Each structure stands twice: as C-alpha cells, then as structure tokens.
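A.B. asks: Pasted the sequence and its predicted model underneath.
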Amino acid sequence: MFDTVLVANRGEIAVRVIRTLRALGVRSVAVFSDADADARHVREADTAVRIGPPPAAESYLSVERLLEAAARTGAQAVHPGYGFLAENAGFARACADAGLVFIGPPADAISLMGDKIRAKETVQAVGVPVVPGSSGSGLTDAQLVDAAREIGMPVLLKPSAGGGGKGMRLVRDERLLADEIAAARREARASFGDDTLLVERWVDRPRHIEIQVLADGHGNVVHLGERECSLQRRHQKVIEEAPSVLLDEATRAAMGEAAVQAARSCGYEGAGTVEFIVPGGDPSSYYFMEMNTRLQVEHPVTELVTGLDLVEWQLRVAAGERLPYGQRDIELTGHAVEARICAEDPARGFLPSGGTVLALHEPQSDVVRTDSGLSEGTEVGSLYDPMLSKVIAYGPDRPTALRRLRAALAETVTLGVQTNAGFLRRLLAHPAVVAGDLDTGLVEREVDGLVAQAVPPEVYAAAALLRHAALGPQASGTSDSSGSFGTSGSPGTSGASGSSGASAWVDPFSVPDGWRLGGERAWTAHHMRPAGQDPVTVRVRATADGGVELLLDDGLPPLRGTLPVAVAARGGAASRFAFRLDGVTHTFAALPDGTWLGRDGDSWHLRDHDPVAASLTGAAHSGVDSLTAPMPGTVTVVKVAVGDEVAAGQSLLVVEAMKMEHVISAPHAGTVSELDVTPGTTVAMDQVLAVITPAEEETA
C-alpha cells in the first residue's frame, strides 16, 4: 500500500477519499485554489498545497501544478476523484511519466472509453448491444444534421468526450438542430475542452441503469450489481438507488456479463461503470450508452448493498493487489437510495445559487450516511460544480430506505445557500417513485408539482416572530443571550425558555407586545422579501392569554400561535426553535434575526424589506425592462450592443455558472438602451445586465 496519496479534487469527493485513506493509515495530501483555502477537504487532509487562483483552469485543471504538489509532498500516487481530470488520459500519462501511480484505469482505456464513438464500436465488436446513432468522429454541423434526419426525430446530441450530462441536448424539432448543435458544442468545449459531438436515437420513457465493475491488473473482472439512475433533470442524475426494481435475476446477470465484457474489451483496471439505456417496457432490450472510467458520484449505494469500500479497492488494485473474490462471492443485501444536494433554487427554475453556509446539519447514523464537503462558513460560489453533498439511506427493503431518506432530507439544514433538498424529499414521496415506475423524463414531467411555489405561512410566521423577539430587551441580570418576548399580561417576565433568575426585571414599556394606553393592543408590522419574490408584510400581536396572533397580507383571518422557544444566538450560530401555529407544531433552524429558515429540507431566504425604498426603485425603472442575472456567474456571450433593435424572445446574452448556461432573451421588442457587461464579466444574482426600452415607448 502507498504511504502518501495526493487527492486531485475538491469538495465532497475529496473528503470521501481522505476518509478511506485515513482508515488505511495512508497520509493524505489535499490541493486547493484560493477559493478553497479554508474548505473542509483542506482541513481534513494530513497536509494541503495551494495550486493556484480560483478559476479551475489555473488550479484544479492544471496538470503541471498538481504534479508539482505531488513532488513537494512526496506523494506516490494520485487519486483524481471524479470530474476535473478523473477521465483525462493525458493526466494519467503525465502521472506515470512523473513516477506517480494514477489511481484509475490505464490511460489507453480512459482514451478509448472517453471517446463515445470509439467506445460504441469497441463494445459492439464483443457483442454488447449499442444505441443506434451516427458513426465516425469529427462530424461537421451539417453531417450531424444529416445523421439526425436519417435516424429520425427525436434525437439526443452528446459530446464525445466527458460525461455527467454536460452538453447533452434532446432535440424533438428538426428546425432547432442548428441552434442546439451550436449550444452543445459550446458547453462541451467549456466542460471538456473538446466540442466533438455524436447523435443518437432518443428512446422515449427510458430507464437509465448502470453496472458497477471492478477489475484488477491480473485479469480478474467482476460486477457489483446495478444502480437505477432514471430520476434526472437536464440529463443530470438527482436520485440513485441499488438494486433496481426493474431487473430480475436473469436480466441482472445478462447486463452484468455485458458490462464485464465491455471492461475486458478495453483492458480496464480499477472501479468503473458501464451505463445502459433500457426501455421500461422491455428490460431485456438494453443498450450500451457509455463507460465512465472513474468512481461515480452514486458509488455509496453500491457500497451499502455490497459491504465493499470502492475507494479502498481502487487503492488496493492500483497498488497491485488481486481481487480476493469472484463473481459468485458478490451478494446484494438490502436497498440503498442516494439524493444529491445541489446549490440550486427550485423556485427559480433550478438556477444555480450561492452564498455562505451559515448553519449546517447533516444527518449521520447507522442507516443514514451524508458525504459532504461543507462546513459552517463555507463560501459556495459559481466557479465549480453545484453539487454540495449526498445523503444516502439504507434499509432491508426499498420502502424502508425511501422512508429513511425522506426523513433524513427533512432533517438536512444548509442555511445560507438555497438547495434542492426539499424538492428531492417531495420527489421521493411521488406515487410513481414510491411504486418504482421510473423513467428519465419523470422529473421533468412532474416538476411543477414538486417545486414549492410559495413560501408557506408558517415560514413567514417564524421569521416574523424571530424579528419580533429581537425587538425585546434582555432581562437584566441574566447571562442568557436568548431572544425573548415579554409575556402579555405579565410585564416583567421573560417568555423565552432558559432565562435565569425568576425575579429578573424587564422594563414593560420596552416589551414589543403592542400594549397601548386606553386601547387595544396594536399590530407590529414586519416586512419581508423572499429571494426573487414580492415583499410580504406580516403583523404580529401578543394576546392576553400569552399567545400571539399573526396577520399576513393575503386577506386571510389571523393565525393564532404560541411564542417560539429556544431562540438562541451564541457566537453567531444558528439555533433550533419551535412554536405552534393553528394547532400544529413547527420546528426550524434559523439565525436569530429571521433571515434564513430551514423547513423540511427547504431553505427560505427572507430579508428585511423596506417598502418605501422598493417603490422608489420601481419608479426609477418605470417604462423600461432591466434584464438581470438569474444566478451568480460569468457572462460568456454578448450578442448585442447599445442602440441595437431587438425582437421579442431574441437571444441577447449567455450567463454561465457551475457548468450551466442560461440564455438571457429580450422580453419584448425594443432597443438596447443600456449594456453593463462584456464577455468575461462576473455578475451577482439579480445584477442588471442590460436595459431594453420598449418599442412602443420609442414611438410615443
């Protein structure tokens, strides 16, 4: 076994690899860009080396700097994780040239299987069925269009290099082929440095099933069963599970053998995944899609049902060990399901989000595992992949695993960064998912019903109560830093739990209970604005019986509840608190000023809102439409200039963040009166990019 291994990656996969290195007694070396100087993987490694500024091309993708870091720290091997350089044959060869062991397959196998066109030809030669599609590499745009017409619509455009759904485009309308090819090439070039495309027949309502293989350098190859990865958005997996409910033992064995043959065809060594597309109505008609020559994001579900540590076996195989087991020794026990937590906002079309992790709770138990790169204080920016962590649940059967994962997602709190945790929890409760009736289009079809369209009343109530509590003074002579309410009808006592000293005195005139001389208690208004939504006013009034009334500006009757308990803010940390509203108890984790709230896996961003300032801002832009950045990122394309006339729906700019492109289009016909960005400009969420003066105003 190696003495020292450099982990050439970041985030949750770097933390995951370091965990196994520590268990094996192997010294770990982390690398980091300036953006990650205080990241969790840096703190957990035995040593860490700075490799450059934040852009990945100047740090995590710099082969020269990674090799320098390995040489400086005496590393004998490099683990690439996944993403970045994990499937880069040039990096594997550079490691070998530098005398380092690349913990992965041989460079020739990476090169062969990394070219999807050559990969299909290779596995087809050994009898593995493949998806019908274009043949040959280096096809021009015109040749791709001709191939698509010959195959018949709909078709799937795919980059020949890379994976993870980046650059993939489903095209149903032949008239859109030219634009989609251009967009796919642009995204593939940005993600993989190679814009070669192929086109394949699209299988409607397919299931995505992949087989985990493990091979040593002595000719032994086994498969570790399958993973169902059919729940996807934009060709990106969001939920994975093992085993699949679709396969019977005969089909599992046949697909497993096909995967083993695919691995043998390229001289594979280490852990890899062979991916198949499977018609849901005929599981026996499976087609090879591609082989991922690396560890997969979803590898934990296989680990939980087999009892094997795949990272450990990557290391042992790379060190020259033989697999001590054959295919008959592999058993699948129980069921495991994984959910990918990503920095994205489901309510805003799943656009990438960002921010600072203000409070963090990630479940861990005997049956729930969280693989994460997060810690409190982590800055989530737009430079890297949006996946933050993975929550994985195990059970003796699928219903138990699903139930445990839903509970774990409800418990997950990532305050300060909007995530998809709540969306995933609702997805896992969808009747089709519970029944195992899956396909790769299910999420897109059902997305509207799975996204929380509005902030629930209890969230506004919680934020308002916290803001209201902050108005009240602390009882003199106490050391508790809890926020507190004066209990209506009992001036001089604190309503918060945990206050010390029953005789502590509070000035009754500073208690925010709405008391007025000679009149009924008045409402105290708190104005809040969820991210990307209109402001909401919540009025709070203490009642004579020690409770509270809340009035939202939605025309509904007042809500009756209790004062929150356990509101605390020591050292700036968030706290958990509970209150009852209309007979239901709600528990949240939040900062004491009510800015961030977590609820059943959702994180709600509620800022204090000044309605006067908002009306002045709105008046300043009256008559024009400002186009703002839908996410923090970088402007990559600018297609117009000031003074240009544009048509409604015309593409004007492209903003990229976390490897995702978002096209900014004209909301109406008009003239570009302001343009505040150029290609390469870094922008914040909601930053003004351009202003379009409507055509009717110009002629008025």
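C.D. replies: Here it is on my side, so go on.
A.B. asks: When you work out contacts or count neighbours from here on, use the C-alpha atoms and nothing else.
C.D. replies: Fine.
A.B. asks: Now do the strands in the stretch 351-500 of the chain.
C.D. replies: For the stretch 351-500 of the chain, the strands defined by DSSP state E, counting those that start in this stretch occupy 351-352, 355-356, 359-361, 368-372, 379-380, 387-395, 413-415.
A.B. asks: Please tabulate those strands in JSON lines, including the columns mean neighbour count and distance to T524.
C.D. replies: Below are these laid out as JSON lines (neighbours: other CA atoms under 10 Å; distance: least, CA to CA, whole Å):
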{"stretch": "strand 351-352", "mean neighbour count": "24", "distance to T524": "35"}
{"stretch": "strand 355-356", "mean neighbour count": "16", "distance to T524": "30"}
{"stretch": "strand 359-361", "mean neighbour count": "19", "distance to T524": "28"}
{"stretch": "strand 368-372", "mean neighbour count": "21", "distance to T524": "41"}
{"stretch": "strand 379-380", "mean neighbour count": "20", "distance to T524": "35"}
{"stretch": "strand 387-395", "mean neighbour count": "24", "distance to T524": "39"}
{"stretch": "strand 413-415", "mean neighbour count": "28", "distance to T524": "26"}
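A.B. asks: right, and the ones you listed - which one's nearest V17?
C.D. replies: Among the strands of the stretch 351-500 of the chain, strand 368-372 comes nearest to V17, with 10.3 Å by CA to CA.
A.B. asks: what's in contact with that closest one?
C.D. replies: 11-13, 15-16, 362-364, 388-394, 404-405, 408 (CA atoms under 8 Å, 6 or more residues apart in numbering).
A.B. asks: Leaving out chain neighbours, which residue sits closest to R172?
C.D. replies: Excluding its sequence neighbours, the residue lying closest to R172 (CA to CA, 6 or more residues apart in numbering) is P154, at 4.3 Å.
A.B. asks: Burial check on that neighbour, number of neighbours?
C.D. replies: By other CA atoms under 10 Å, the residues close to P154 number 17.
A.B. asks: got it, and S476?
C.D. replies: Neighbours of S476 under the rule other CA under 10 Å: 12.
A.B. asks: Distance of it relative to D507?
C.D. replies: From S476 across to D507, the span is 9 Å (CA to CA, to the nearest Å).
A.B. asks: Please apply the same query to Q327.
C.D. replies: 76 Å.
A.B. asks: what about versus this one:
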Amino acid sequence: MFDTVLVANRGEIAVRVIRTLRSLGVRSVAVFSDADADARHVREADTAVRIGPAPAAESYLSVERLLEAAARTGAQAVHPGYGFLAENAGFARACADAGLVFIGPPAEAISLMGDKIRAKETVRAAGVPVVPGSSGSGLSDDQLADAAREIGMPVLLKPSAGGGGKGMRLVRDAERLADEIGAARREARASFGDDTLLVERWVDRPRHIEIQVLADGHGNVVHLGERECSLQRRHQKIIEEAPSVLLDEETRAAMGEAAVQAARSCGYRGAGTVEFIVPGGDPSSYYFMEMNTRLQVEHPVTELVVSIAAGAAGGLDLVEWQLRVAAGEQLPYKQGDITLTGHAIEARVCAEDPARGFLPSGGTVLRLREPEGDGIRTDSGLSEGTEVGSLYDPMLSKVIAYGPDRQTAIRKLRAALAETVTLGVQTNAGFLRRLLGHPAVVAGELDTGLVEREVDGLVSTDVPEEVYEAAAAVRLAALEPRGEGWTDPFSVPSGWRLGGTPRPVGFHLRVQDPVEYVPRGSHALTDDTVCVTLDGVRHTFHRAADWIGRDGDAWQVRDHDPVAASLTGARHAGADSLTAPMPGTVTVVKVAVGDEVSAGQSLLVVEAMKMEHVISAPHAGTVAELDVTPGTTVAMDQVLAVITPVEHPAEEEK
C-alpha cells in the first residue's frame, strides 16, 4: 500500500477519499484554490497545498500544479476523485510520466471510453447492445442535424467527451436543432474543452440503470449489481438507489455480464460504471449508453447493499479497492461470492433554489446540521462558515439511507432530509423530500422524465404564513428591553400608546414579495430555533441571521423598506430591466445598446456552476442600457440590461 496519496479534487469528494486513506493509515494530501483555503477537505487532510487562484482552470484543472504539489509532498500516487480530471487521459499519462500511480484505469481505457463514439463501436464489437444513433466523429452542425432527421425526432444531443448530463439536449422539434446544437457545443466546450457531439435516438420514458464494475490488473472483472438512476432533472441524477425494482434476477445477471464484457473490451482496471438505457415497458431490451471511467457520485448505495461471501452488507469500501488494485493487489473474490442485501437510496443535496426554477444559489453556510443515526450516512464537504460560490459544481453533500427493504430506506431518507439544515445557502433538500413521497416514486414507477413532468406539484413558490410569523417573532424579541428594574413603557413592543388603543406591532418583511406582517401567535426562542404556535399548531424552525428553515426547506426573510424600494425602482421607470437570475459569469452577449429586439429574443447567457441560463427580451423594444460584457462576474438580481418597450406594439405587429 502507498504511504502518501494526493487527492486531486475538492469538497465532499475529497473528504470521502480522505476518510478511506485515514482508515488505511495512508497519509493524505489535499489541494486547494484560494476559494477553498478554509474548506473542510483542507482541514481534514494530513497536509494541504495551495495550487492556484479560484478559477478551476488555474487550480484544480492545472495538471502542472497538481504534479508539483505531489512532488513537494512526496506523494506516490494520485487519486483524482470523481470530478475535474478523473476522466482525463492526459492527466493519467502525466502522472505516469512523473513516476506517480494514477488511482484509476489505464489512460488508454479512459481515452477510449471517454470518446462516446469510439466507446459505442468498441462495446458493440464485444456483443453489447447500443443505442441507435449517429456514426463517426467530428460531425458538422449540418451533419448532426441530418443524422437527427434520419433517426427521427425526438433525439438526444450528447457531448462525445462529456458526462454528468452536461451539454446534453433533448430535441423534439427539428426547427430547434440549430439552436440546440450551438448551445450543446458551447456547454461541452466550457465543461470538457471539446465540443464534439453525437446524436442518439430518444427512448420514450426510459429508465437509467448502471452497473458497478471492479477489475484488477490480473484479468479479474466482477460486477457489483446495479443502481437505478432514473430520477433526474435536466439529465442530472438527483436520487439513486440499489438495487432497481425493475430488474429480475435473470435480467440483472445479463446486464451485469454485458457490463463485464464492456470493461474487458477496453482493458479496464479499477472501479468503473457501465450505464444502460432501459425501456420501462421492456427491461430485457437494454442499451449501452456510456462507461464512466471513474468512481460515481452514487457509489455509496452499492457499498451499503453489497455482501461479499459470508460478510455482512455494508462492508465494502470502493475507494479502498481502488487503492488496492492500483497498488497491484488481486481481487480475492469471484462473481459468485457477491450478493445484494437490503436496499439503499441516496439524495444529492445541491446549492440551487427550487422556487426560482432550480437556479444555482450561493452564500455562506451560517447554520449546518447533517443527519446521522442508524442506517443513515452523510457524505459532505460542508462546515459552518463554508463559502459556496458559483465557480464549482453545485453539489454540496449526499444523504444516504439503508434499510432491509425499499419502503424502509425511503422512509429513513425522507426523515433524514427533514433533519438537514443548511442555512445561508438555498438547497434542494426539501424538494428531494417531497419527491421521495410522490406516489410514483413510492411505487417504483420511475423514468428519466418523471421529475420534469411532476415538478410543478413538488415546488411551491408560496411562503407559508408561519414563516413570516417566525421571522416576526425573532424581530419582536429583539425589541424587548434587556436588564432588570423599571422599564419605560414606550420601549416595550406591545403597541401601547398614551391615552389610546394599543396598536399591533407590525413588520415589513420580504421573502419574495414584500408583506406587512403582524404576529398573532405565541412564540418560544432559543439561540438556534424558534417555535411558533399559530392557529393551535406548533411549528419549529431552525434559524440563523435572516434565515428560517424547516424540513429541508429554507427561506431568507429580510426587512423591507417600502420607501427605499420605491426610490430604487424609479431608476428604470417606463422601461424593463433584465437582472441576473443567479450569481455567475456572463459568457455570451448578443446585442449592443441601440439594437432593436423582439419579444423572447436571446440577448445574454449567464453561466454558474457549469449551467447556462439564457436571458431573453421580455418584449419587443430597444436596448437602452447594457451593463455587462463577456467575462463579467455578476451577483444575483444585478441589472444586466434595460429594454425600452416599443411605443406602439399593435402597429408594429401590423
């Protein structure tokens, strides 16, 4: 085993790998950018090295700086985690050239499977069924569009070099192909440095099922069962579970063998995942999609259900076996020694705001409580004081539950998400809790489009009255006089007036829309909670600064000054201002001051946490102001442009 391993990643990924290194007695080296100088993974490692400024291209994606850090700390091996350079063949080769062991597959396997076009051709030759789609690499926009029309709409555009759903576009209308191909290329280029695309037939109501494989350097390859990853939003997995309720033992064995053959076809070594698309109505008709040549985010559910020979479930550590295989060890078990016991399910907690269309969020973690207990595991990179910015992936943590059956695991996970408190940053924890209670999810009737179809019923933009009651209670308590002895009646927030009827004490508050709220319940406050009894019902919230949280949801309740708000709004009287929907960076500007624009025309693109958001004209008009250029960093709600409406829209239409 190695003495020292450098972890070339950040956040919960690095924390997870460091945990296994510590259990094996291996010295861990963390790396960090300026944005992560006080991050949890930096504090938990045995040593840490600064590798550059905040932008990933100048730090976490800099092969040269990572190798310098390894040399300075005496590392013998590099673990790439499961992001950034984990599937970068050039990085794997650079490690080998520097005399370092890359804890992952050979560079040739990464290169082959990282090219989705070559990967499909390779596994097809090995007898693995693949999704019908375009053939050949380096297709032009016109060739991609022609292939899409030949396959038949709808189709899926996919970056050849990518993964994680980034750059993928589902296109149902052939008229949208040109725009969607352009957007997919931009996102692929930004995420992977390669804008090569392919197009595949879209399988209606598909299920996404993947097989975990493990291979050593001695010719042994096994699979560790499947994970159901069909609950997705924008092609990003949000809930994963093992095993899948869709597969019977015969189909599971067949898909597992196909995954093993796919791994053998590229000379794989280490932990990897073979992903399949499965028609929900016919599980036996499965198709290879791609192979992820790294450890997956969702690997904990496999660790919790796999039993080896006579061992108990939950005793497998895939990071440990990555290390052992990289160190030259042979797998000590065969396929027949592996069984699945019980059920595990995982939720990805991300920095995003469901009430604002799941736009990326940011801020400082003011209050943190992560669930624990029997059958509960939390993989996290958070701590109180963590600054969540827009430069990196939005995933903050994973909450995983294990039970003897699926119903128990779901119940435990919903309870764990209700206990999750991350105040200061909006997350999707409450949304995930509601999703897990959806009848189709409970019944196991899943497909990759379920979340998008049902999202409106799972997201509420209404603010419960008790949220305002709790916020007003905190402000009311702050007005209470402190100290002992005589109290000036004018200083007591009771509404008392000399010679008059007491007037209720009200507060101007704002979550989304401003309201004037007068508290009418009873309250009890501690340092971090506020309990309100409203209409005979008791509600308990966690609190920090202006934040109120309950059952995984959170609201930022701020004081509202109606006079100041009216003065601010006067700046753009008679015009419409376009504001940034999230903190991020402007990547595309398509207009200039004075340009005439039509309603719905794309004007700007803002990118945050590897996600693009198009800013469109709210109506026909003229660009009166343009306050940004490509590369401008913007805050949430910052004014980007002002569009003056046309004076006579009815005549313009004629």
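C.D. replies: Perfect, I can see it now. In this text, all values refer to a predicted model and were calculated from it rather than measured experimentally.
A.B. asks: Save the strands of the stretch 351-500 of the first structure as a markdown table, and put in distance to S615 of the first structure too.
C.D. replies: As requested, the strands of the stretch 351-500 of the first structure are exported to a markdown table (distance: least, CA to CA, whole Å):
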| stretch | distance to S615 of the first structure |
| --- | --- |
| strand 351-352 | 27 |
| strand 355-356 | 27 |
| strand 359-361 | 33 |
| strand 368-372 | 42 |
| strand 379-380 | 31 |
| strand 387-395 | 37 |
| strand 413-415 | 29 |
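A.B. asks: Can you pull out the residues in contact with the host helix or strand of L21 of the first structure?
C.D. replies: Following DSSP states H and E, one finds L21 of the first structure within helix 11-24. With CA under 8 Å, 6+ apart as the test, helix 11-24 of the first structure has contacts from 5, 7-8, 27-28, 30, 39-41, 44-45, 79, 81-82, 297, 311-312, 371-374, 388-389.
A.B. asks: mind running it again at 7 Å?
C.D. replies: By CA atoms under 7 Å, 6 or more residues apart in numbering, the surrounding residues in contact with helix 11-24 of the first structure are 7, 27-28, 41, 45, 81, 311-312, 371-373, 388-389.
A.B. asks: Need the residue closest to the centroid of the second structure.
C.D. replies: What sits nearest the mean C-alpha location of the second structure, by CA atoms, centre = their mean, is M395, with 3.9 Å.
A.B. asks: thinking it is in contact with E352, fair?
C.D. replies: No: judged on CA atoms under 7 Å, M395 of the second structure makes no contact with E352 at a distance of 8.9 Å.
A.B. asks: so stretch 377-389 of the first structure matches what in the second structure?
C.D. replies: On the second structure, the counterpart of stretch 377-389 of the first structure by TM-score structural alignment is residues 385-397.
A.B. asks: Off-centre distance for that stretch?
C.D. replies: Here stretch 385-397 of the second structure is found 10 Å from its chain centre; the criterion is CA atoms, centre = their mean, to the nearest Å.
A.B. asks: Quick one: end-to-end length of it, please.
C.D. replies: Stretch 385-397 of the second structure stretches 15 Å from its first residue to its last (CA to CA).
A.B. asks: so how far is L525 of the second structure from P481 of the second structure?
C.D. replies: The gap separating P481 of the second structure from L525 of the second structure is 16 Å, by CA to CA.
A.B. asks: For those two, work out which one has more neighbours and name it.
C.D. replies: Counted by other CA under 10 Å, P481 of the second structure and L525 do not tie: L525 has more neighbours, with 16 against 13.
A.B. asks: what's the closest non-adjacent residue to the more buried one?
C.D. replies: Nearest residue to L525 of the second structure in three dimensions, chain neighbours excluded: C531, at 6.3 Å (CA to CA, 6+ apart).
A.B. asks: Am I right that the one you found sits in a strand?
C.D. replies: Yes: assessed with DSSP: H, G, I helix; E, B strand; the rest coil, C531 of the second structure lies in a strand.
A.B. asks: Which residue of the first structure is paired with it in the alignment?
C.D. replies: Residue pairing (TM-score structural alignment): C531 of the second structure is matched to A578 of the first structure.
A.B. asks: Hmm, A590 and that match touching each other?
C.D. replies: No: A578 of the first structure is beyond contact range of A590, at 10.7 Å (criterion: CA under 7 Å).
A.B. asks: These two: which has the busier surroundings?
C.D. replies: Neighbours of A578 of the first structure and A590, each counted by other CA under 10 Å, are more numerous for A590; the result is 30 against 17.
A.B. asks: Looking for the alignment partner of that one in the second structure.
C.D. replies: In the second structure, A590 of the first structure lines up with R543, judged by TM-score structural alignment.
A.B. asks: Its match is in contact with T526, isn't it?
C.D. replies: No: applying CA under 7 Å, one finds R543 of the second structure not in contact with T526, separated by 9.4 Å.
A.B. asks: Measure how buried V123 of the second structure is and give me the count.
C.D. replies: Counted with other CA under 10 Å, V123 of the second structure comes out at 24.
A.B. asks: helix/strand/coil for it?
C.D. replies: Counting by three-state DSSP, the backbone at V123 of the second structure sits in helix.
A.B. asks: Okay, and the nearest residue to it once chain neighbours are set aside sits in which element?
C.D. replies: In this structure, V123 of the second structure finds its nearest non-sequential neighbour in A262, 5.4 Å apart by CA to CA, 6+ apart. For A262 of the second structure, the host element (DSSP H and E) is helix 249-265.
A.B. asks: Tell me which helix or strand comes right after that helix.
C.D. replies: Sequence-wise, the next helix or strand downstream of helix 249-265 of the second structure (DSSP H and E) is strand 270-279.
A.B. asks: Tell me the mean distance between that following strand and the first structure once they are aligned.
C.D. replies: Averaged over the aligned pairs, strand 270-279 of the second structure sits 0.3 Å from the first structure after superposition, using mean CA distance after the TM-score superposition for the first structure.
A.B. asks: matching residues in the first structure for the following helix or strand past that strand?
C.D. replies: Sequence order places strand 287-292 as the next helix or strand after strand 270-279 of the second structure, per DSSP H and E. Residues 287-292 of the first structure are where strand 287-292 of the second structure lands when matched by TM-score structural alignment.
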